[in-house]
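In: Mind folding the following:
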Amino acid sequence: MAGVEQTMWIELLGEVKAQAGDHEIVLGPPRQRAVLAILALRANQTVSRAQLIDGVWGDAAPASVEGSVHTYIHGLRRALSIADDVVLTRSGAGYQLAVGEHELDVSVVESQLSDARELARAGRGSAAADLIGRCLALWRGNPLSGLPGPFAESERVRLSELRYQLVEERAELMLACGRHRELISELCEAVEAAPFREGLRAQLMLALYRSGRRADALTEFEAARRVLADELGLDPGPALTDLHLRILRSEPELDTPTETPARTRSPVPAQLPHEAPDFIGRTEELDQLEQWCSTTRASGKALVISAIDGAGGIGKTTLAVRFARTVLENYPDGQLYLDLRGFDPNRAPLSTSDALGHLLWALGSARRRSEPDALASMYRTLLSDKRVLILLDNAVSTEQVRDLLPGTSNSLVLVTSRNRLSGLVARDGARRLTLGLLTEAEALELLRNTIGGQRVDDEVTYAAELVRLCGYLPLALRVAAEKISGDPDTSLRELVENLHAVQDRLDNLHVDDDEMTSVRSVISWSYTTLDTESARAFRLLGLVRAPRIDVHAAAALIDRPLTETSEILHALSEQHLLEPDANRYGFHDLIKVYAGEMAEIGETAEMRRRASRELMVWYLHAMRAALLRLIKDYPLPALRIPPSAHSLPEFETRESALTWYEYETKNIVALIEHAAELGEHELVWQLAWCTYNSFYSTGLMSEWIQLLTIALASTEKLPNPGARARILMFLGIGNSRLGRNDLAVAHLKRGLAAVREIDNSHLHSSMLANLASTLREMKRYEEGIAYALEAVELTTHESSHYQKAGCIDSLCELYVESGRPEQALPYAEIGLRAARACDAVLLEANMMVNVAHAYRDMGDSSKAMHEYEATLELCRRLGDRYHEALALLGTAELHRRANRYPPARKFALLALDIFVELDGEEADVARELLSSLDAEAAS
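Out: Okay, the predicted model is just below:
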């Protein structure tokens, strides 16, 4: 760079080059240049041979790779020797490239970007923009162009993302200081190169608008909408949509240079688990994590990924949660936590699609796509301009995690795993932190915190032996420390002798899993001192596949009164054999393994089966009770299973029932899989049937379909066509929600054939109504109306109100949508009475919207307006945003037909705001209405 004395200059932001003074250095073949790139991007740090091999060859390293590394290092050292000093040296077990801050283009960018941000904070935005412009000028094409290997691939992505981040940062500064005309050309190029980056598109739209080119700005929004829909199946995000609306309104604030596009606030998740109260040590690890994050934030890099690996029980999650809570203020857009179940002894690891579904739901998205690529794109889009802390716990592999990483995002990702996630390091730029055992001093400190410092100091030799027998493993130490603290009269010498004896007795249980060795010993030590009932409860809890259960469920499992069960669970948690979380209890997975082993030894096969079945029966009756509390007259299927002898939870309010139901659905999933293994097929399908409301509301259709597939297999082993029909109906609904309407129709028609074998008018009509609704979505109106009419005809005076309302609702929608509104009204009157009689408020709101639509389409604008207003009042009272938006959109169309364009625009914009917030597909309908209003008003 000008004005700075250099002996060397290395360029990575394009084809890799180097020069010393005026002389270009010949860097050799691609792999040799790839080695240089790794050393340069880790300048002044020691890079091991293993890191070079992973970065250049990845998993395809040949047997002779060590010799190749030596050859390339020798070649680089010879090439770089024309510089004044030798800059590539051997250091310890690796190599180090000495590079000054002004001798590497990437370092110059990072340094000048930091200076630019300081200028911006000081109010010198124009100067900051110019400095970022000089940074951008250092890019000469695709970074690390032509280099092979995982490291180059991941760095190309990172450095390309950094460039776009700089473009956006510079554009924001220039817009703020009125330099919008200068921006248009370069933003057009940037948008063409990166059409999915909504931030760039918004800046271009604003620059065009401020330059007097309103029509061009609106055209850019339409281009964004088309490309997002065609390529990703997405609508534009809230920020871009909001700017579009403000441009349509020609809001005066948009002309003010200091005004930037308003952002619609998304839900802010806060999902971090609670922090361990007895956290000890790990100061070096915490400092390392903080250093990585601070360095990355200062350099302007978009994403920090830290992979924490180590043995089970070593404290990975505890460390990750502790660090996450220390840096929360740097991530104001929320915290996501997801247990990927990589090492759960009873449940399969989460698939990428299911994991993305959970994360998208936490971010407020009602997803409509099921393909992993589409879900990943949606996830990256939602995080693109956010600072979110994401803790991915218990990952089994790099492949499980990779699609859960944000793209362009100022976020922090913490990943924990018992496996070394080498792929994240080599390809995705993660920093690996391998967690070791506690030091003896840290382990003794944990003992002091639990049993008292004086006691440790009085028997320091035996205290040291105790922590050694615990393997310095935090989990084992916590269990042992609690055991000791509960027996203050026993000396540490006696306890150490007892533990030696216990270990001798466990030799026959030892398997090749080192992490279990010390844990098994310590848990056994605690387990053998439990009273009979507590030991039995511990064993039976080891059978439970569900992650956490409450005291009511545990009472059913162990067949003890509620009060006694509560005391047992509390005693087990006091000894760290159970982990309490609010009013539920669960195991650490290693302790769960041990509890399962003890169940196999201490309980007969029949006793294990009986306890598991009793828990499943209890859950089935509890779920049915919750559903009846949520909706009066809910059509529960006939139950051939006697009720549990143990009390069910009491739901004082509808909200408490809903909260319990939504949480416990997670447990039901695990129980269904277990029930299928035990051959409890009646329980399998009945439990699966109870999950409808939860899965339908969360939109996790792929998970639900997997569960229903298990249930369908169980129904085929039962002489019960009704059970098979119910599950087929749900499979039809789930597939229809994912847009697989042909498959949905196939399931529903198969279910219809099954239900015609039995005399069940309610199930028969429900099947017909769902088939009719699916055909309506396919615009096969005549077929749909035929099935809906058949459904309504099956209802009688004795039919439940819920049955009547559901069938009529489907028919009304078909009549209105197919242009026969006058035929919808007589049915709607009956359907509304039925919906109100059973408090089915969603059905009531949907039918009220269709009544209003019917009057509107019949030309009775006065009655239509009255019905829309009544619907809006109901929806706002209920907080039903979806049907509120439908009513607003209908009101807008009513005004449009009367040529009242200003109120039509007002209501259409209100509807669009809600549909965008809900990620509703009707947002496109609202946009089309707004476009037609523009065209009609202009003509």
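In: alpha carbons only for contacts and neighbour counts from here, please
Out: OK.
In: how about the strands in the stretch 51-200 of the chain?
Out: Secondary structure of the stretch 51-200 of the chain (DSSP state E, counting those that start in this stretch): strands at 88-91, 94-97.
In: Output those as a markdown table; include the columns mean neighbour count.
Out: Listed next are the strands of the stretch 51-200 of the chain as a markdown table, based on neighbours: other C-alpha atoms under 10 Å:
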| stretch | mean neighbour count |
| --- | --- |
| strand 88-91 | 16 |
| strand 94-97 | 19 |
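In: would a markdown table of those strands with distance to Ser612 be doable?
Out: Listed next are the strands of the stretch 51-200 of the chain as a markdown table, based on distance: least, C-alpha to C-alpha, whole Å:
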| stretch | distance to Ser612 |
| --- | --- |
| strand 88-91 | 59 |
| strand 94-97 | 56 |
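In: one more to line up against the first:
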Amino acid sequence: MEGAFGAALKKRREARGLTLRELSALVSYSAGWLSRIQAGKAMPTAALARACDEALETSGELVALARTELDGVPRPEQLPMTTTGFTGREAALAALDGTLRRARAAGAPLAVAVDGSPGVGKTALVVHWARSIAGRFPDGTLFADLRGHSDREPADPRLVLGAFLAALGAEGFPESVEDRAGLFRTVVAQRSLLIVLDNARDLRQIESLLPGAASCGLIVTSRRRLTGLSVVTGAERVSLEPMTPAESAGLLRAVVGERRMAAEPDSARALAERCAHLPLALRLAAEQLATHPHRPLAQTVEELAEAPLSALADHDRSPLAVRRAFDLSYDGLGPETAGMFRLLAMAPGARISGAMMAAVSGYSRARTRRLLDELVALHLLQETGPDLYWTHDLLREYAAEQAEAHQLPGEVRAAADRLTSWYLHTADAANAALAPYRWVPSLGSPPAGVEPLVFAGPGAAAAAARWLDGLGRQDLVAVVELAEAHRLPAAWQVCVRMWNWLLLRKPWDIWIASHLAGLRAATAYGNRDDKAWVSVNLGDAYRQRGDFALARRHTTNALELRQRAGDTLGEAWAYASLGLTAADQDDPDAYHHFADALIRFREAKDAHGEAVALCNGAAAAGRLGRNAECDDGFRESLAIFRALGDLYGEGMLWDRRAALALHRGDPEQAAGYLQVAVTRHRDGGNLWPEADTLHRYADLLTRTDRHEEAAAARQRAGDLFRDLGDPRAHTLLPEAGRRGAVPEGR
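Out: As a prediction, this is how the structure comes out:
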């Protein structure tokens, strides 16, 4: 099977018009060997990659691909796709090329800040240019939209650093932005990366994201002139101006067509001028004309003349040119379609579900789909998949402005209530499909006009997981914060309903951020029961992150609330959580916490909770030498887990037995138990637990000299962690081959 290096080698060779024999003569490797490498039947060497890179002039691309195949060094490729039909900008591209040329001549790192008004095409230009020079940075590219000028909150540098570190293979990175920034600079110190920070708010937002390595390139875009960046990094500044008349004509010609442009040359020139030569405004006007092939260009010019387009009023507002361009589409909408457009401002993320918009509007699915299709036809929305849409920041900002102008506060709150209710009930259904045996408080029926997604039938769990991994993950924090802002109970209810998915996927930043917001809401306007539920879940997140002090604080608070309320089942879960925290610290009090939990689970007749307490209590008993109690607890809990169909619980049980076997000095038995645990998690589709268990299983296999099996387990764990976005993937995947080899002398 053709590998990445082989595919690139073939593509670059054919682009140069060379046969394998001709390339062989250039690089001094046989044509037969090159053919095998090209077909993926042999691995390239570093020397061969360098020779081919020089012969084919690929600017380091082949060297980087060979490095990835040879040693598994993470090579992020995060640049977005270049804008379709990108045209013009010769002067700006030449200016950017000049910054690179001067940096190389001076032996300095590339650092450039591109500023300009909204709609002037900063991102399109920078992505296009970055792609053209990416080959000079063989260790890959990093990209982040900092949302500095957006209706959404600016990107948190701590979260951006977390994403960058994960992409670069860092593991177990710290919480504070200062510590993450230090680790980021350390990780990139020996790498050659191109880093693009798009839509920066100011220097403060990007200070912690600067690489500090001479081998890395940095490109920043912003509406503001980042003079301070030049002082700090020596960055050159390129101010992007509107298009030239020739470039504007080229853009219009590509969309409207040569025939119409030639028929009305004066109107074409006037149209470009009315659009202030801003690419976004030009493209929107051109799309309007393309949608109406019989409309004269002069008519559009007359409409634009009623409110002339202009540049930015100031750096904190959208340009009037872009706003007016949006107006031209918006003013032509019918009342229902215009209302749907305004509601796009309520969407918590850039990716939008049609089903969610039906709930927000209170319309039927069919009616909503028709209105969204109208917006797609007018290029006010982009369809990206079945019932999925996308819109960019400027359109979202414009929709928010229109909503503010046309909607009453009560209408906004009602829409927020419908949206959060839809998400809440969909999340409830999805998590119930993942773990139907786990009890949560009943929600009752959704409000009138809210039709949440339903997950039923043989594929229910898989469908639920797909939704949770997609829009569920994207929107969780935003939905909780929206509910908090409008003092809606969904702020904490969503946290409770997402527990099963959070347990199986471990998206730590999302888990903690959503629950902190939910806890604030429950404290401010909820009740003790609400606060206790969120506190237990938040405590468990901190426990699994290793922050035992915070875990104990939140869980103890939850226990006190449960005790005051006389909530037996709630007390049981709080005791179980305290037991897990103690067990993770080898604290013998774990045994007593699990015993307290077991009593209460049985009193509440919660079979799943009883099994959890029995299983963990058995492990704690075994560590205290209570072997008979340990065996009984494992046996009873296994019977309950099997009766419930809880494969996650079964996997947890065999994991606990493995840990106990290791504690007793029997790694062979522990490996056998972990093998069973892996199978149970795999059968249940529990991806993160399977990966985590495989990781430890591989280490045990290595300890017992089963090296080939260890390599296979480590490879599988790495593949799963990669799919989950867990940074351990980047260390496990190269280790699979390296550590799986039998040591010399054996």
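In: And the TM-score between these chains?
Out: The TM-score (TM-score structural alignment, normalised by the length of structure 2) is 0.77; 660 aligned residues with a C-alpha RMSD of 4.1 Å.
In: just to revisit the earlier point, and of the strands of the stretch 51-200 of structure 1, who's closest to Leu775 of structure 1?
Out: For Leu775 of structure 1, the closest of the strands of the stretch 51-200 of structure 1 is strand 94-97, at 65.9 Å, according to C-alpha to C-alpha.
In: residues in structure 2 matched by the closest one, start to end?
Out: Counting by TM-score structural alignment, strand 94-97 of structure 1 falls onto no part of structure 2.
In: likewise stretch 206-223 of structure 1?
Out: With TM-score structural alignment applied, stretch 206-223 of structure 1 matches no range in structure 2.
In: Would you map the strands across the stretch 201-350 of structure 2?
Out: Using DSSP E, counting those that start in this stretch, strands in the stretch 201-350 of structure 2 cover 217-222, 236-239.
In: which one of these lies closest to Gln474 of structure 2?
Out: strand 217-222 (24.4 Å).
In: how far out from the middle of the chain is that closest one?
Out: 21 Å (C-alpha atoms, centre = their mean, to the nearest Å).
In: Could you do stretch 418-426 of structure 2 as well?
Out: On C-alpha atoms, centre = their mean, the centre of stretch 418-426 of structure 2 falls 21 Å from that of its chain.
In: Now tell me what touches that stretch from outside.
Out: Residues outside stretch 418-426 of structure 2 that contact it (C-alpha atoms under 8 Å, 6 or more residues apart in numbering): 356-357, 359-360, 362, 443, 446-447, 450-454, 472, 479-480, 482-483, 490, 493-494, 497.
In: One more: stretch 377-391 of structure 2?
Out: Taking C-alpha under 8 Å, 6+ apart as the rule, stretch 377-391 of structure 2 contacts 284, 287-288, 291, 329, 350-355, 372, 375-376, 395.
In: any idea which helix or strand carries Phe173 of structure 2?
Out: Assigned by DSSP states H and E, Phe173 of structure 2 belongs to no helix or strand.
In: picking that back up, quick one, which of the contacts of stretch 377-391 of structure 2 are buried?
Out: 284, 287-288, 329, 350-355, 372, 375-376, 395 (16 or more other C-alpha atoms under 10 Å).
In: From those, which land in helices?
Out: 284, 287-288, 329, 354-355, 372, 375-376, 395 (DSSP state H).
In: distance of the aligned partner of Ala465 of structure 2 in structure 1 from Ala582 of structure 1?
Out: Aligning on TM-score structural alignment places Ala465 of structure 2 opposite Leu658 in structure 1. If you measure Leu658 of structure 1 against Ala582 of structure 1 using C-alpha to C-alpha, to the nearest Å, the figure is 17 Å.
In: Looking at these two, which is more packed in?
Out: Under the criterion of other C-alpha atoms under 10 Å, the comparison of Leu658 of structure 1 against Ala582 puts Leu658 first, with 18 against 7.
In: residues in contact with the more buried one?
Out: Leu658 of structure 1 neighbours (C-alpha under 8 Å, 6+ apart): 626, 630.
In: now the residue nearest the centre of structure 1, nearest residue through space, not along the chain?
Out: Note on structure 1: the residue nearest the mean C-alpha position is Leu359, at 1.4 Å, using C-alpha atoms, centre = their mean. Leaving aside its chain neighbours, Leu359 of structure 1 sits nearest to Leu336 (7.2 Å; criterion: C-alpha to C-alpha, 6 or more residues apart in numbering).
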